[in-house]
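1. need coordinates for the following:
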Amino acid sequence: MQGFTVTQQKSLEAEFPLQVGAASLKITPPIGSVMGNSYGMNISEGIHDDLFAKALVFDVDGVKAAFIALDLISLPYGLVAETRELIATQTEIPVENLILTATHCHAGPQMNPRFLKNIGGEAEKKSLEYLKQLPEKLLKAIQMAEASLQPVKASIGSFYEEKVNFNRRFLMKDGSFRTNPGRLNPLIKRAMGPVDPLGSVVLFETTDDRPLAVLVNFALHPAIVGGNQFSADFPGVVSQLMEKSFGEELVTVYTNGNSGNINHIDVQNNSFLEQYEESARIGTILAADVMKALSSRRPLEINSLEVARMEVAIPIPNIDQQKVIWAEGILDRFGKSSPPNFGDVVEAWRIIDLKSVNKERIAREQYTTTVPLKKDGNAILSEVQVMGFGSELALVGFPGDAFVELSLAIRLKSPFTNTIVCEQSGNGNISYVPDRKAFLEGGYEVNSARFSPGGGELLVEGVQKLLIDIFYD
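-> The predicted structure is shown next:
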């Protein structure tokens, strides 16, 4: 019987070269820890719905790679670095063959050490302990997925959705540019950019047609739910509805496309639902879109797996030491009884993230989640990643809260039949990633950006080079 099993496995691998393992692991922080969006500092009082790490491990002819999506707002550099170190020592997956991505949900844990310090007390202790344990949890999720590797069939579908996603940057009648200027604002002239209506759905099924995992990608800011209860927002709703349809064993890996300038607010409509109701509405619409896409999916022929990554040094503006002192004072007051105005907080956080320090990585991680600077202090060291499955599918790990124009440019010039861009990836947080045009317009996203004009395009060029390299390898 044992010999038969081995022979059968070899024949399956010949017929189905791609092996996939999938796992889902709960990563909800403890109640009483600090939560919120990028700048949020609420102490959590409950759990509306759990946060998860969703892991996929791939193997084609001995080449292994892993992809893991996290219900977090972003990826702290330290989290990525520590997780990669664990993967390198405790799995058979090369560290360079790992892509981590965050869904960018805004009702997850606050991870900025500076903001946690401002809260202090038991809430800070709980948050720091949670963050300390997170790399081990991610390792466990990947190990669980690796242990379940099996030959699979892969297929892909797509959908077009334009009723829930809107560009949030507007040209006003006075010539200024504003982010989210308000519903029915009579001073709005027009939106200043496109949306990406394309959603992608990749289904992995066992050889006996049992759904194992589905990867969903759509570009929409998961910034609907706030408050003081943890929630995965509408990506969590999509996952819940997929499990109801296919069973709890299905692992739904939701990934966010570039949506730094895309959200759910229709400024032409003053009728809307609040938070959880709106999140449920949008999640239900997208889940229905996914189901329709699956009904017309087409098979993927995957005979090879190629993975590559590239460090991209992005130039930054000069930071004056006097501005650093000012910024330290602003952030010290943030979250206190007489807080500074929000615009000053945005500027101060950007300055602190870009100050040069001649210390080890661990020292930098005491005040920022942002990727390191070059030794000369003139650039931040970001990263792009690609994972190519044959010639028909590529997954792209793109850093930051990136503008939709950048992923549209990547897809336009990709040699792969299907290219799925996942933001909030790479080697860690870099905040907003506007395109060059936006720097001429200004606004919140540009004020938040950690780099000089053209940095987003440098990242796109890096992705395009990697895609061409692995396609023609």
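2. contacts, neighbours, all on C-alpha from now
-> Will do.
3. what's near enough to touch Val386?
-> Contact partners of Val386, counting by CA atoms under 8 Å, 6 or more residues apart in numbering, are 307-309, 394-397, 463, 466-467.
4. what segments of the stretch 1-150 of the chain are strands?
-> Ranges of strands within the stretch 1-150 of the chain are 18-26, 34-35, 42-43, 46-47, 52-60, 63-70, 98-102, 150-160, based on DSSP state E, counting those that start in this stretch.
5. this one next, for a side-by-side:
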Amino acid sequence: MILLGTHRAEITPPGPTYLAGYASRSALGPAETVLAPLQLRTFVLGGRDEPPVVIVGADLLWWGEELVQALRTAVRADFGIPEQNLVLHATHTHSGPQTCRYMAPSLGKVDPNYLDHLRRTTLASIEAALGERSPVRVEIGRATADVSVNRRWARTAGALPNTPIDPELTAVRFVDESGRSRAAFVHFACHPVVHHGHAFSPDFPGALTTELESDIAPVVMYLQGCCGDVNPDMYTPDGLFRDGAEPEIERMGQDLARTARTAFGAAHDAGPPRIGVSRAQVDLPVQDRVDTSELRRLAASEDYVGEWARLMLDHPDRFARTPVLDMVRVDLSERLRLLGMAGEPFSRYGLHAKRVSGHTCLPMGYTDGMTTYLVGAPHHAEGGYEPDEAPYYLGMPARLAMSAERVVLEAITELVAEPVHARTARSVTNP
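-> Alright, predicted model coming up:
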């Protein structure tokens, strides 16, 4: 058995704060309405004689890189936990506050006071979870959910290919010596974008976890999969998305909860516990950058490209540097591991990770920061928001090169396949 400690805390902004996720809301000002509270859940896992692994899951769009580093430094200083043993994951709700400073302001303005509030709340949650550890074993079950769709296919009314997405929901339960469920993970891949309104909401992951915390386990963390090209199946035949409010959010949460209960009902032992962490950094190849004179010309524009150009001029170091994709592998047992990526991966990356791991890996985006959409080579040729526009909103120095797909797939294969050596890290550099 392994030791597990858990804690849950609310991270809803205490006052009016800009939402992140939709540029269309940028002119509405700070949000004040709360449809449902945003939550942060902490799992501390490990043996008695080794530094624990800390996994924090939060109802955020993503974690900003500066905040990630600040928290890593703090867990080492405050708790003696190695920096690489802290894993920060986001559900990717589009109705939470922005945490990244170096993105287009129209995607959500950062509130420094909220970042400090989030940092303090996260550290307090980790401290509380560290004090609540007890032995557990790990169980895993799977089921198929019929609530999602390839959004590039759906929103173009079939003009783009309907490439495969991952409909599998995986349920992981941590069971104590008396047979009681102490905590659980639910892993699924779908954008939390049921809600488009001007209010705070954890979207369907919040409805799902709240529902399961009533009967499955006291603390349930949602793990967001590779959902860059996956939305809820709420499109009209002509490609319009029918966004919803609380009733629609609750309905999708309940639909997924039923699937999750099926998966929990089929859960079986996940094998001997084996806690370990391994990390990799992958240089992401990008297309040619524009020159400084072109940046100055673009900066006069009032659209998202102008925002991007002004951001690059203000931060020339970010414009010049090679984007790096952080990846982390966390082993929970001999037949279960997590793979986190600091980007927004399309389904092809998650399906690849599952395949090369022998279906023992749960691939996750939005972990330990955010770079850009990890699109596939075919999507570059197809064009559209994810390969062409999103890099500007996300503060990339240029769009990804076609070779990025090969680089990332190879890095996933290598990281998933290698034996875990606790507290090790390495880099993958492109030739």
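6. tm score of chain vs chain?
-> The TM-score (TM-score structural alignment, normalised by the length of the second structure) is 0.86; 407 aligned residues with a CA RMSD of 2.7 Å.
7. hmm, back to that, which of the contacts of Val386 of the first structure still touch in the second structure?
-> Conservation of the contacts of Val386 of the first structure in the second structure, assessed by both residues aligned by TM-score structural alignment, their matches' CA atoms under 8 Å: retained contacts are 307-309, 394-397, 466-467.
8. just put the contacts of Val386 of the first structure in TSV and tack on secondary structure, neighbour count and distance to Met192 of the first structure.
-> Below are the contacts of Val386 of the first structure laid out as TSV (DSSP: H, G, I helix; E, B strand; the rest coil; neighbours: other CA atoms under 10 Å; distance: CA to CA, whole Å):
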residue	secondary structure	neighbour count	distance to Met192 of the first structure
Val307	strand	23	35
Ala308	strand	18	34
Arg309	strand	22	32
Ala394	strand	26	29
Leu395	strand	20	28
Val396	strand	30	25
Gly397	strand	27	26
Val463	helix	27	25
Leu466	helix	22	30
Leu467	helix	29	29
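9. any idea how far Leu223 of the second structure is from the spatially most central residue of the second structure?
-> Closest to where the C-alpha atoms of the second structure average out (CA atoms, centre = their mean) is Tyr366, at 2.5 Å. Distance from Tyr366 of the second structure to Leu223 of the second structure, counting by CA to CA, to the nearest Å: 10 Å.
10. overlap in contacts of the two?
-> Here Tyr366 of the second structure and Leu223 have 89-91 as joint contacts, going by CA under 8 Å, 6+ apart.
11. ranges for the strands of the stretch 151-300 of the first structure?
-> 166-167, 169-172, 177-179, 188-191, 198-206, 211-218, 229-230, 251-256, 262-263, 298-299.
12. quick one on the thing from earlier: check the kept ones among the contacts of Val386 of the first structure and tell me the two furthest apart.
-> By the measure CA to CA, these have their two most distant members at Arg309 and Ala394, which lie 12.9 Å apart.
13. for Val237 of the first structure, find the nearest of the strands of the stretch 1-150 of the first structure.
-> Of all the strands of the stretch 1-150 of the first structure, strand 52-60 sits nearest to Val237 of the first structure, with 12.3 Å by CA to CA.
14. returning to that earlier point: out of the strands of the stretch 151-300 of the first structure, which is the most enclosed?
-> Highest mean neighbour count of those: strand 251-256, a mean of 27 (counted as mean count of other CA atoms under 10 Å).
15. what residues in the second structure pair up with that strand?
-> The aligned range for strand 251-256 of the first structure in the second structure is 219-224, by TM-score structural alignment.
16. same check on stretch 279-290 of the first structure?
-> Using TM-score structural alignment, stretch 279-290 of the first structure pairs with 249-260 in the second structure.
17. superpose on the first structure and give me the mean offset of that stretch.
-> Compared with the first structure after the fit, stretch 249-260 of the second structure shows a mean deviation of 0.8 Å (mean CA distance after the TM-score superposition for the first structure).
18. ok, how many other residues are close to the equivalent of Asn85 of the second structure over in the first structure?
-> Asn85 of the second structure maps onto Asn97 of the first structure when the alignment is built from TM-score structural alignment. Using other CA atoms under 10 Å, Asn97 of the first structure is surrounded by 23 other residues.
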